[in-house]
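> Next input, structure requested:
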Amino acid sequence: MGGRTVRVRLNVDTGLDRDGVDLDEAVAEAERVAALPGLELVGLFTHEGQAHRGASFDEVKQLGRQSAAGLLRVAEAVRRAGLPCEEIAPGATPTAADLAAYPGVTEVRPGTYIFYDAMCMETMDLTPADCAVRVITTVVDLPTRDRVIIDGGSKTFFNDQMPQWGRAYCLEYPALRLEKCSEEHGHCQWTGDGTPPVKLGDRLTWIPTHVCPVVNLFDQLVGVRGEQVETTFAIAARGKVK
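Model prediction:
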C-alpha cells in the first residue's frame, strides 16, 4: 500500500448472529488488528438487524439500545487495553433515530430509511405515506373468484414476506396478499370479504416488503412529485455483482 495507513473499524456481532466478532472476543481481535502494519483502528461498528424481530416499536428500540450498550462496553474495554476507540457506529433503520441520541454513539448507519418499506411499516409504526417507493403492476388474469394474477413476479419483487400481505403491500386493496411469485407473474390471494374488486387491466400499486433488493432489480427509478414525473435515477450498482 505504499506506506499508507488505512483507518478501520472492527465489526462486532451484537446479536444478529451474522457477521462480526463475538462481544467476548472483540478486545483480543482489536489488539490483533491494531498490531497489523498499515492499519489504524479507530472504532467499532455493528448491524443490529435483530431489532426487526421486536414485537412492537418500543421493543425494536429496546433491542437497539441493548446492541448499542454492548458495543459501548466493548469500546470501553478496548480503551482500557490502551487502544483508541473513537468511533461507535451501530446501524439499522428502525433503531437509527433512537440511537442517534444514545450517549456514546458517534454515528448511525441506516440504509432502508432513504425509502422505507412495508417491513418498516410493521416495525416502526409507519404508514404508506411514509414510504417512497411504489411498484406498479397490471392485473393480467383472474383465474378463480379469490385469486388475482399480476405481471410482476420474482424479477420485480424480492422473496422477503410479511404474514399479513406477503411480498408487498397493495395500496388500493390491502386485503390482496402477494403470496408467491413465478418469474414474471405475481400470485395474489384475496383475504377480504366477497371477491376482489378488480378487473383485467387494472393497475395496482405496491410498497415492497423489502425495498433494498427490489431497487436492484431495476435499471432506473422514476422520480415523481404529485402526478408529475420530475426525473429519473440510474441504479448505479445494477448488474455489478460478478
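> For the rest of this, base every contact and every neighbour count on C-alpha atoms.
OK.
> Can you get me a residue count around residue 6?
As a burial measure, residue 6 scores 12 neighbours (other CA atoms under 10 Å).
> typed the wrong thing, it's residue 68
Residues lying near residue 68 (other CA under 10 Å) number 27.
> That one and residue 45, how far apart?
Plainly put, residue 68 is 10 Å away from residue 45 if you go by CA to CA, to the nearest Å.
> Also this sequence, please, to line up against the first:
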Amino acid sequence: MIVPTMAEMMAQGKQPEVLFWVGSAGSYDDRAKKITRAFVKILQQAKVDFAVLGTEESSTGDAAKRAGNEFLFQMQAIANIEVLNAYEIKTIVTCDPHSFNTLKNEYPELGGKYQVYHHTQFIKKLLDENRLQIDDKKLKGKQLTYHDPCYLGRANEVYESPRDLIRKLGVQLTEMKRHKSTALCCGAGGAQMFKEPEKGDKDINVLRTEDALETHAKIIATACPYCNTMMTDGVKFKEKEDQILVKDIAELIAESNNL
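Model (predicted):
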C-alpha cells in the first residue's frame, strides 16, 4: 500500500485534494493502524487524490492541552501549523475525533484555518457525490450498536454521518440506552488514555461496554481509535471477545466492499 507524502507531491508540482491526518494512534498503535489502512483503501477505491505528511506530522497537542499543559499544546500546534501552511493545505480529513476537534476548533486562533472532516463525514461526502458505493450484502441483518465518541458527538454534534454509513451497510442498528448527546464516555478522553482510572465501583469503559452488551449486538461500531481500544478492553473484561467484534466504521465499509 503506497501513500504519497506532501513532500513527494509538491516535488512533482501537485497539490492533493485532501490531506489525510493520520494521528498518533493511527500511526503507532498496531490496532489503530488497521483503521488507517481501511480508510486509505476507501480513499483509493473512490480515487481521491490525497497525501499524508509522513514524518512531518506531529501530535496535534490535544493530550497536552487536556492534561493542562497549554504551553506544550501551543508549541506542538504552532509547529504543525507552520508545516500545514507551508504546503498551503486547505482540506484535512482524519479518523481521530480528538485530532478533528483540535484542528477544527483550536488551530484557527493560532493561524491554522482549514476545512476539517472526520472520516465518517468525508466518506458520507464521497457517497453523496457518487464517488463511492457501499455493498450492503456482506453484513446484511447483522446486529450492531454504535458508540458515539465524545469529541465527535457532544463536542461537535456529529451524530448522523456515522449512522448514515452504518445503515448503508444493511445491518440492524440497535441504539444503546445512552446515545448521541447522552452517550457515556469510553474513558479515554482528556488524556485519561495514558493513565490508570480513578478508583470506583467499575472502570468507565466497562460500564460503557455493558451498555453495548445490553443491546445484544454482535458488532460494536466505533469512529475513534481510542474508543476502539477502550471498548475492546471492556469486551475482554466481560470475557465476550469470542462473541463480540469491535470495529471502526471504516473497517466495516472496507470489509463490505472486499477491500
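> TM-score them against each other, please.
The TM-score (TM-score structural alignment, normalised by the length of the first structure) is 0.35; 143 aligned residues with a CA RMSD of 5.7 Å.
> Now do the helices in the second structure.
Along the second structure, counting by DSSP state H, helices occupy 6-11, 23-28, 30-45, 62-66, 70-86, 97-101, 119-128, 160-168, 204-213, 225-237, 249-256.
> of all the ones you listed, which lies closest to residue 145 of the second structure?
Nearest of those to residue 145 of the second structure, taken as CA to CA: helix 204-213 at 6.6 Å.
> Just the angle for that closest one relative to helix 225-237, thanks.
On the basis of axes from the mean of the first three to the mean of the last three CA atoms, to 10 degrees, helix 204-213 of the second structure is oriented at 80 degrees to helix 225-237.
> What is helix 204-213 of the second structure packed up against?
With contacts defined as 3 or more CA pairs under 8 Å, 6 or more residues apart in numbering; DSSP states H and E, helix 204-213 of the second structure has these neighbours: helix 225-237.
> Now do the helix it packs on against helix 30-45, angle only.
130 degrees.
> what comes up buried for helix 225-237 of the second structure?
The neighbour-count check on helix 225-237 of the second structure (16 or more other CA atoms under 10 Å) flags 225, 226, 227, 228, 229, 230, 231, 232, 233, 234, 235 as buried.
> Next, count neighbours for residue 168 of the second structure.
Residue 168 of the second structure has 15 neighbours, counted by other CA under 10 Å.
> if I look at it, how far off is residue 226 of the second structure?
Per CA to CA, residue 168 of the second structure is found 24 Å from residue 226 of the second structure.
> And for residue 208 of the second structure?
According to CA to CA, residue 208 of the second structure stands 13 Å off from residue 226 of the second structure.
> now swap in residue 94 of the second structure and tell me
Remark: distance between residue 94 of the second structure and residue 226 of the second structure (CA to CA) = 13 Å.
> just residue 23 of the second structure next, same as before
11 Å.
> The lengthiest helix in the first structure packs against which elements?
For the first structure, the helix that runs over the most residues, judged by DSSP H, is helix 57-80. With contacts defined as 3+ CA pairs under 8 Å, 6+ apart, helix 57-80 of the first structure has these neighbours: helix 26-34, strand 39-45, strand 87-89, helix 93-99, helix 118-124.
> same thing but at 7 Å, please
Contact analysis of helix 57-80 of the first structure by 3 or more CA pairs under 7 Å, 6 or more residues apart in numbering; DSSP states H and E lists helix 26-34, helix 93-99 as its packing neighbours.
> how about those helices in a markdown table, adding mean neighbour count and distance to residue 123 of the first structure?
Rendered in a markdown table, the data for those read as follows (neighbours: other CA atoms under 10 Å; distance: least, CA to CA, whole Å):
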| stretch | mean neighbour count | distance to residue 123 of the first structure |
| --- | --- | --- |
| helix 26-34 | 18 | 30 |
| helix 93-99 | 21 | 7 |
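> closest to residue 214 of the first structure out of those?
The stretch from those with the least distance to residue 214 of the first structure (CA to CA) is helix 93-99; that distance is 16.8 Å.
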